[in-house]
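Participant: Quick one, fold the following:
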Amino acid sequence: MMANLFSSFDPSTSLYVPLNWSSTILCMIFIPYSFWLIPTRSSSVWKKILITLHKEFKTLLGPGMLGGTFIFISLFSLILYNNFLGLFPYIFTSTSHLVMTLTLALPLWLSFMIYGWINNTTHMLAHLVPQGTPPLLMPFMVCIETISNIIRPGTLAVRLAANMIAGHLLMTLLGNTGPTIPSSLLMMLLFTQILLLILESAVAIIQSYVFAVLSSLYSSEVT
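Facilitator: I've put the predicted structure just below:
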C-alpha cells in the first residue's frame, strides 16, 4: 500500500529488488527486430520520422557537426520510448524522475561547454555579451548570461520531469476517486481519463522533441 500519493513515482517501491528502472531498457528489446522483419507500415512511418528529424537537426547544427544528428535522434528515441512506456499500467515512468533526466542533460551540457571553452574560447566569450549592449550594462549582462548558461541542464531536466509527472499525477488523482463517486458519474470520469491519456501521449512526443531540439541548439552555440 502506498504511504502517500508520490510513492507511485518512487523508484524503490518494489519489495526486494528495485526493478522499476528496468523499464528504461525495455525499448532495447523491440528495436533490433525492426532490422530483421519485413518492413511494415509502422516501421516505414518511424523511418520517415527519423529522416525528417535528421534534416531538421542538420539544419540546426550546421555543417560543422558531421554525424551529430545521430546523437540527438537517439536521444529523442530514448526519451520517446520511456515516455510512452510510462503510460502503460504498472510500468515506472523513468523520465519523471530527476535522476534520469539529469543523467541525460548534464553530460550533454558539460561536454558542449568543455568543447566550446577549449576550442572556441573567443566565440564563447562573445556569447556572454549580446550585440549592441551598452558598455554600462556589460558587467550585468555577463552575470545574467553566465547564470542562464549554468542553469540550462537543470531547466532541461526539470521541464521533462515536471511535465511527465504532472499528467500522471492528475490521472492518479482522478483514478483514485473512482470507487467513491456515484455510478452516474463513472462514464464522465472514464471519458475524462481517456482524454487525459490522449493528452499525455501528445505530451510524451512534444517533450522528447523539445528536449532533443534544445540540446541541439545548445550544441550549435559552441561551434
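
Participant: Could you use CA atoms for every contact and neighbour count after this?
Facilitator: OK.

Participant: The longest helix seen in the chain packs against which elements?
Facilitator: Counting residues, the longest helix found in the chain (DSSP state H) is helix 186-220. Contacts defined by 3 or more Cα pairs under 8 Å, 6 or more residues apart in numbering; DSSP states H and E place helix 186-220 against helix 41-61, helix 68-85, helix 98-119, helix 152-176.

Participant: ok and it relative to helix 152-176, angle-wise?
Facilitator: 170 degrees (axes from the mean of the first three to the mean of the last three Cα atoms, to 10 degrees).

Participant: And helix 186-220, how far out from the chain middle?
Facilitator: Centroid separation between helix 186-220 and its chain, computed with Cα atoms, centre = their mean, to the nearest Å, is 10 Å.

Participant: Measure how it sits relative to helix 98-119, angle-wise.
Facilitator: Computed with the same axes, to 10 degrees, the direction of helix 186-220 lies at 20 degrees from that of helix 98-119.

Participant: If we go by neighbour counts, what in helix 186-220 is buried?
Facilitator: For helix 186-220, the neighbour count (16 or more other Cα atoms under 10 Å) marks 189, 193, 196-197, 200, 203-205, 207-209, 211-213, 215-216, 218-220 as buried.

Participant: rewinding a little: of all the helices and strands packed on helix 186-220, which lies closest to residue 91?
Facilitator: With Cα to Cα as the criterion, residue 91 lies closest to helix 68-85 of the helices and strands packed on helix 186-220, at 6.7 Å.

Participant: So which elements touch that closest one?
Facilitator: Against helix 68-85 (3+ Cα pairs under 8 Å, 6+ apart) you get helix 27-30, helix 41-61, helix 186-220.

Participant: redo that, cut-off 10 Å
Facilitator: On a contact count with 3 or more Cα pairs under 10 Å, 6 or more residues apart in numbering; DSSP states H and E, helix 68-85 meets helix 27-30, helix 41-61, helix 98-119, helix 152-176, helix 186-220.

Participant: Reformat the ones you listed as a markdown table; add distance to residue 9.
Facilitator: Conversion of the helices and strands packed on helix 68-85 to a markdown table gives the following (distance: least, Cα to Cα, whole Å):
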| stretch | distance to residue 9 |
| --- | --- |
| helix 27-30 | 20 |
| helix 41-61 | 30 |
| helix 98-119 | 11 |
| helix 152-176 | 8 |
| helix 186-220 | 16 |
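
Participant: Of all those helices, which one is nearest residue 16?
Facilitator: Nearest of the helices and strands packed on helix 68-85 (Cα to Cα): helix 98-119, 20.7 Å.

Participant: who touches residue 9 in this structure?
Facilitator: Applying Cα atoms under 10 Å, 6 or more residues apart in numbering, we find residue 9 in contact with 20, 92-94, 96-97, 165, 168-169.

Participant: one more to line up against the first:
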Amino acid sequence: MMTNLFSVFDPSSSLFNLSLNWLSTFIGLLMIPPMFWLMPSRYHIIWNSMLLTLHKEFKTLLGQSGHNGSTFIFISLFSMIMFNNFLGLFPYIFTSTSHMTMSLALALPLWLSFMMYGWINHTQHMFAHLVPQGTPAVLMPFMVCIETISNVIRPGTLAVRLTANMIAGHLLLTLLGNTGPSLSITLAMFLIVAQILLLVLESAVAIIQSYVFAVLSTLYSSEVN
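Facilitator: All right, here's what the predicted structure looks like:
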C-alpha cells in the first residue's frame, strides 16, 4: 500500500538483493558505441548537429572571456540530464532526475566551483555584482542582502526546478493510469488518448528542462568571468 502520493517514485527495483535503481543512469552509455561507426547514421548526424548548435549558443553566452572547451562541460550536462529524463518515460525504469539526490548533486558542485573560482580570481568583480549599477546609496545594504540571498539559493532553485518538473508529469501520468481499470471502454479510450498526449508533452519537458538547466549553469558561469 502506498504510504503517500509520492511513494510511487521511491526506488524499489532490485536483483539478487542488489539495488539497480541508479543503474538506469548508465543505460544511455549503450547508445554511444554506434556513434563511432565509420559511416555516420541518421541518429549520429542529428545528434552532432544538435550539439553543434548548443556549442554555438553556449559560446555566445560565455562571451570572449570564456575558456576554450568550457562549453563541452555544459553540453555533457545537457546530454546526461536529457538521457535520464527520457529514460524515465519508459515503464519500469527509475527516473533518477526526479530525486533531489541526483539534481542537487549536479547543481551544488557546479555552483560551488563557480563561486570559488570567482571569489578567488575576480574578487572585486564579484563584489561589484552584489550592487547593481545605478543603485542609490540608501538602498545599497538592502541590495547586497537581496543579491546575496538570490545567489545562495541558485543551486536549490536549479535542483528543485528539474525535480519538480519531472515529478509533476510522472505523477499525473501515474494517477490517470491508476484510474484505467475502473473506467468503461469509452472513457478508457479517452484516457489512452490523454495519456499519449501527456507522454508527448513529457518528452518536450524532458528536453526543455535539460536545456534550461544547462543554459542557467552557463549563465552562472559567465557571471564569474
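
Participant: Give me the TM-score for these two chains.
Facilitator: TM-score of the superposed chains, computed with TM-score structural alignment, normalised by the length of the first structure, equals 0.96; 223 aligned residues with a Cα RMSD of 1.3 Å.

Participant: Can you flag the buried ones in the contacts of residue 9 of the first structure?
Facilitator: 20, 92-94, 96-97, 165, 168.

Participant: Export these to a markdown table and append columns for distance to residue 33 of the first structure.
Facilitator: Formatted as a markdown table, those follow (distance: Cα to Cα, whole Å):
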| residue | distance to residue 33 of the first structure |
| --- | --- |
| 20 | 24 |
| 92 | 24 |
| 93 | 23 |
| 94 | 23 |
| 96 | 27 |
| 97 | 29 |
| 165 | 31 |
| 168 | 30 |
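
Participant: Show me which of these is closest to residue 121 of the first structure.
Facilitator: Distances from residue 121 of the first structure to those, taken as Cα to Cα, are shortest for residue 97 (34.4 Å).

Participant: so where in the second structure does stretch 211-218 of the first structure end up aligned?
Facilitator: Mapped onto the second structure using TM-score structural alignment, stretch 211-218 of the first structure covers residues 213-220.

Participant: One more: stretch 117-137 of the first structure?
Facilitator: Using TM-score structural alignment, stretch 117-137 of the first structure lines up with residues 119-139 of the second structure.

Participant: Only the buried residues of that stretch, if you could.
Facilitator: Counting neighbours by 16+ other Cα under 10 Å, stretch 119-139 of the second structure gives 126, 130-131 as buried.

Participant: Then stretch 159-174 of the first structure?
Facilitator: Within stretch 159-174 of the first structure, the residues scored as buried using 16+ other Cα under 10 Å are 159-161, 163-165, 167-168, 171.

Participant: That stretch vs the second structure, average distance?
Facilitator: Average distance, stretch 159-174 of the first structure versus aligned residues of the second structure after superposition (mean Cα distance after the TM-score superposition for the first structure): 0.2 Å.

Participant: I'd like the distance from residue 156 of the first structure to residue 101 of the first structure, if you could.
Facilitator: 8 Å (Cα to Cα, to the nearest Å).

Participant: Now do the shared contacts for the two.
Facilitator: residue 211.

Participant: lining up the contacts of residue 9 of the first structure with the second structure, which overlap?
Facilitator: Contacts from the contacts of residue 9 of the first structure that recur in the second structure, judged by both residues aligned by TM-score structural alignment, their matches' Cα atoms under 10 Å, are 92-94, 96-97, 165, 168-169.

Participant: ok, which pair from those is furthest apart?
Facilitator: Farthest apart among those by Cα to Cα are 94 and 169. That separation is 14.2 Å.

Participant: just to revisit the earlier point, would you list the kept ones among the contacts of residue 9 of the first structure in CSV and tack on distance to residue 62 of the first structure?
Facilitator: Below are these laid out as CSV (distance: Cα to Cα, whole Å):
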residue, distance to residue 62 of the first structure
92, 37
93, 34
94, 32
96, 32
97, 32
165, 34
168, 37
169, 40
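
Participant: Out of those residues, flag the one nearest to residue 24 of the first structure.
Facilitator: Closest to residue 24 of the first structure out of these is residue 94 (6.4 Å), distances taken as Cα to Cα.

Participant: if we can go back for a sec, can you list the residues that contact the match of stretch 211-218 of the first structure?
Facilitator: Contact partners of stretch 213-220 of the second structure, identified using Cα under 10 Å, 6+ apart, comprise 54, 57-59, 61-62, 66, 70-71, 73-79, 81, 103, 106-107, 110-111, 114-115, 151, 154-155, 158-159, 161-162, 208-209, 211-212, 221-222.

Participant: Recalculate using a threshold of 7 Å.
Facilitator: Residues outside stretch 213-220 of the second structure that contact it (Cα atoms under 7 Å, 6 or more residues apart in numbering) are 58, 61-62, 74, 77-78, 158.

Participant: ok, of those, which one's closest to residue 120 of the second structure?
Facilitator: Of the contacts of stretch 213-220 of the second structure, the one sitting nearest to residue 120 of the second structure (Cα to Cα) turns out to be residue 62, at 19.1 Å.

Participant: tally of neighbours for that closest one?
Facilitator: By other Cα atoms under 10 Å, the residues close to residue 62 of the second structure number 19.

Participant: Please name the nearest non-neighbouring residue to it.
Facilitator: What sits nearest to residue 62 of the second structure in space, not counting adjacent residues and going by Cα to Cα, 6 or more residues apart in numbering, is residue 222, at 4.9 Å.

Participant: now do residue 7 of the first structure
Facilitator: residue 13 (7.1 Å).

Participant: can you tell me how far the one you found sits from residue 114 of the first structure?
Facilitator: Counting by Cα to Cα, the separation of residue 13 of the first structure from residue 114 of the first structure is 38 Å.

Participant: One more: residue 9 of the first structure?
Facilitator: Counting by Cα to Cα, the gap from residue 9 of the first structure to residue 114 of the first structure is 34 Å.

Participant: Kindly report the same for residue 6 of the first structure.
Facilitator: On the measure of Cα to Cα, residue 6 of the first structure and residue 114 of the first structure end up 37 Å apart.
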